[in-house]
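Student: Just a sequence and a predicted model for now, questions to come.
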Amino acid sequence: MSSNPDNGPAVSRREFDELFEAVRTWGRWPAPGRGAWNRVTADHVRAAASLVRTGTVVPIGRPWDTRPGPDNTRPALHHMSDLGDVEPPEPSAYKDFLGADYHGKSVTHLDALSHLAYRGLLYDGRDARGSVGAGGARFGSVQELGPLVTRGVLLDLPAVLGVDWLEPGRAVHAADVTAAERALGVTLGDGDAVLLRSGRFRRRRELGPWDCGAASAGWHVDAVPLLGERGVCLLGADGDSDVRPSPVEGVHSPVHTLAITAMGVPLLDNLDLEALSAACAGAGRYAFLLVATPLNVPGGTGSPVNPVAVM
């Protein structure tokens, strides 16, 4: 392996494939289309609900973004379809249309297990071309996941490091996870949803947008085995979880690949974690009830979503 001072050790394709095999959980779950979400039981939900103390609800989804920019190359659509100008009877109606090619760097969304294949295979070894077609996914759809409710944990790396944000290209390693646990007084556990804050949206508000596909802070692949050992069932980030540029030769989204395709862990991308960072700091705790309810889309490879953290 060679070294990059920003995004960490470079990883060869052979090393990545060995890592893929080491964290793979194919054949483990009774409902394979739900992947690691099989971990979450009613007991997990009750334990997460017990974390609600003040009743403070913190939205962590981004506004619907219709403005083109370097980090929004496929803007969401919003237009009015009825302006109340049709003849009575009363009342007059106002209606609007929403649409989005949401798998990108702007819309807050959930990636289901049908979203990514590696070497032609989806999670659990399902043939991708035989499982996803023009009509959508027949395996691993967002409909199979349903509402996601569990304990959320915010790993607030800028708060731990005493900086405003992580610079694009900065990788988060396994050692960063254990250091953050100590600093924030929280330990990742079975059935947790882990949200990684890099400070992306604070940086964006102060310095403006940039091409997040070319450079973003996020997980290095060397952190994934630790997350798997802890039994994490959902990963989220204010980026898309992957550090970019990718440290793995020939794999543009290696953490996506390990999480979704090897481990069956769905992802939440493009969360705005700034208000949650402030709420957690104010409360002195970094665990909370997380609720994410994707659209009930038969065959969907994911969904726009507006998750909330409840303190």
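Tutor: Received, thanks. Nothing here was measured: the structure is a model prediction, and the numbers come from that model.
Student: From now on I want contacts and neighbour counts done on CA atoms only, so please keep to that.
Tutor: OK.
Student: Could you tell me the end-to-end distance of stretch 185-201?
Tutor: Distance between the two ends of stretch 185-201: 24 Å, counting by Cα to Cα, to the nearest Å.
Student: contacting residues for Ala170?
Tutor: Small correction: residue 170 is Arg, not Ala. If you count contacts by Cα atoms under 8 Å, 6 or more residues apart in numbering, Arg170 has them with Asp6, Asn7, Gly8, Ser216, Ala217, Gly218, Val243.
Student: and here's the other structure:
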Amino acid sequence: MSPSSADAANTAPTGVGNGPAVSRREFDALFEAVRTWGRWSPADRGVWNRVTADHVRRAAACVRTGTVVPLALPWNTRPGPGNRKPALHHMTDLGDVEAPEPSTHKDFIAADYHGKGITHLDALCHIAYRGQLYDGRTAHEVVDAAGARFGAVSTLGSLVTRGVLLDLPAVLGIHWLEPGRAVHAKDIVVVEKALDVTIGDGDAVLLRSGHVRRREELGAWDPDTASAGFHVDALPLLAERGIALLGGDGDSDVRPSPVDGVHSPVHALAVAAMGMPLLDNLDLEALSAATATAGRYDFMLVVAPLNVPGGTGSPVNPVAVL
């Protein structure tokens, strides 16, 4: 069950900033420590190769009540501090053709989705570090104007696995984490203990910071400059647990970045070093309520990206089933 505020106060992680600072040399050493190049086949599915039929059956065993919780934000066509590249939606057919029957209504949608306004999946070709994609592929040799020839979203397929919600605000007895709050490895351990859940092999880990609720209550801000998310010191623990997917109601990175000269260090470690896709900009408020009601924080997660040959990712509407 979700812990009481008193229990949370006794186990509250310390520190509220984005630090400690990490030098470029320290970051590069961390990159090498979690790197899995050469481990998986096919390489451009990365750690999704971990997820076998046994993992799917384990995920299915998490379904007890049949509660279905969609995790995507609404299609966001309004510009704002957190949506610099609004999605497009307009009608192309208003059913005004007289014959033959039936009349139809059609619309058009489009999005430059790699931003803060659209729920999306990052494929392995999306992130390069020091000019290299996952598995050591040279980015400019395999990604061009026609798309990606390695690590494209079309090679990933769909993922069904056990999901784990790290609901840190629930543990702390607060509504949200303030932007700029780093989530550390020690925080993950505290949340696991408080919520009686353990991250395991092939799992999808979703971090709730309360970003969506804060925006609804206090208004939008620029999450490129300040957002709650993981500090890089959390990645070795997640790598050790063998997770297959990482996501959150932000984009997983704490901002400002604690790493000198690296704007999105968690992206670099997860995607380029570990070969792990990321889920960005989820709405985890309904899932937070559903897991608290159920008294458990694991569930079946279904992620089905669009089949876009050469695509660097895809808008998605992941679904949690309890």
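Tutor: All right, it came through fine. If you're wondering where the values come from, they're calculated on a predicted model, not measured in any experiment.
Student: Just give the TM-score of the two.
Tutor: TM-score of the superposed chains, computed with TM-score structural alignment, normalised by the length of structure 1, equals 0.98; 308 aligned residues with a Cα RMSD of 0.8 Å.
Student: and of the contacts of Arg170 of structure 1, the nearest to Leu145 of structure 1?
Tutor: Proximity of those to Leu145 of structure 1 (Cα to Cα) peaks at Gly218, which lies at 24.3 Å.
Student: Measure how buried that closest one is and give me the count.
Tutor: For Gly218 of structure 1, the neighbour count with other Cα atoms under 10 Å is 29.
Student: can you check Val189 of structure 2 too?
Tutor: Applying other Cα under 10 Å, I find that Val189 of structure 2 has 16 neighbouring residues.
Student: Verify the assumption that it is located in a helix.
Tutor: Yes. With DSSP: H, G, I helix; E, B strand; the rest coil as the criterion, Val189 of structure 2 is part of a helix.
Student: Tell me which residue of structure 1 lines up with it.
Tutor: The alignment partner of Val189 of structure 2 in structure 1, by TM-score structural alignment, is Thr178.
Student: Next: Val212 of structure 2.
Tutor: By TM-score structural alignment, Val212 of structure 2 lines up with Phe201 in structure 1.
Student: Stretch 239-248 of structure 2 maps to which residues in structure 1?
Tutor: Counting by TM-score structural alignment, stretch 239-248 of structure 2 lines up with residues 228-237 of structure 1.
Student: Only the buried residues of that stretch, if you could.
Tutor: The neighbour-count check on stretch 228-237 of structure 1 (16 or more other Cα atoms under 10 Å) flags Gly228, Gly231, Val232, Cys233, Leu234, Leu235, Gly236, Ala237 as buried.
Student: For burial, what's the neighbour tally of the spatially closest residue to the last one that is not a sequence neighbour?
Tutor: If you skip the residues right next to it in sequence, Ala237 of structure 1 has Leu196 as its closest partner in space, 4.6 Å away by Cα to Cα, 6 or more residues apart in numbering. Burial measure for Leu196 of structure 1: 25 neighbouring residues, criterion other Cα under 10 Å.
Student: so when I look at Leu196 of structure 1, I'm seeing a helix, right?
Tutor: No. Leu196 of structure 1 sits outside any helix when classified using three-state DSSP, being strand.
Student: for the stretch 1-150 of structure 1, what spans make up the helices?
Tutor: 13-23, 42-49, 128-131, 142-145 (DSSP state H, counting those that start in this stretch).
Student: now for these, which one comes closest to Leu155 of structure 1?
Tutor: helix 42-49 (16.9 Å).
Student: ok, average deviation of that closest one from structure 2?
Tutor: On superposition with structure 2, the mean distance recorded for helix 42-49 of structure 1 (mean Cα distance after the TM-score superposition for structure 1) is 0.4 Å.
Student: who touches that helix?
Tutor: Here helix 42-49 of structure 1 makes contact (Cα under 8 Å, 6+ apart) with Val149, Thr150, Arg151, Gly152, Gly191, Phe288, Leu289, Leu290.
Student: Closest one of these to His79 of structure 1?
Tutor: Leu290 (30.8 Å).
Student: Now do the SS call for that closest one.
Tutor: Assigned with three-state DSSP, Leu290 of structure 1 falls in the strand class.
Student: re earlier: what sits against the residue nearest to Ala237 of structure 1?
Tutor: Contacts of Leu196 of structure 1 (Cα under 8 Å, 6+ apart): Leu154, Leu155, Asp156, Leu157, Gly218, Leu235, Gly236, Ala237, Asp238, Ser241.
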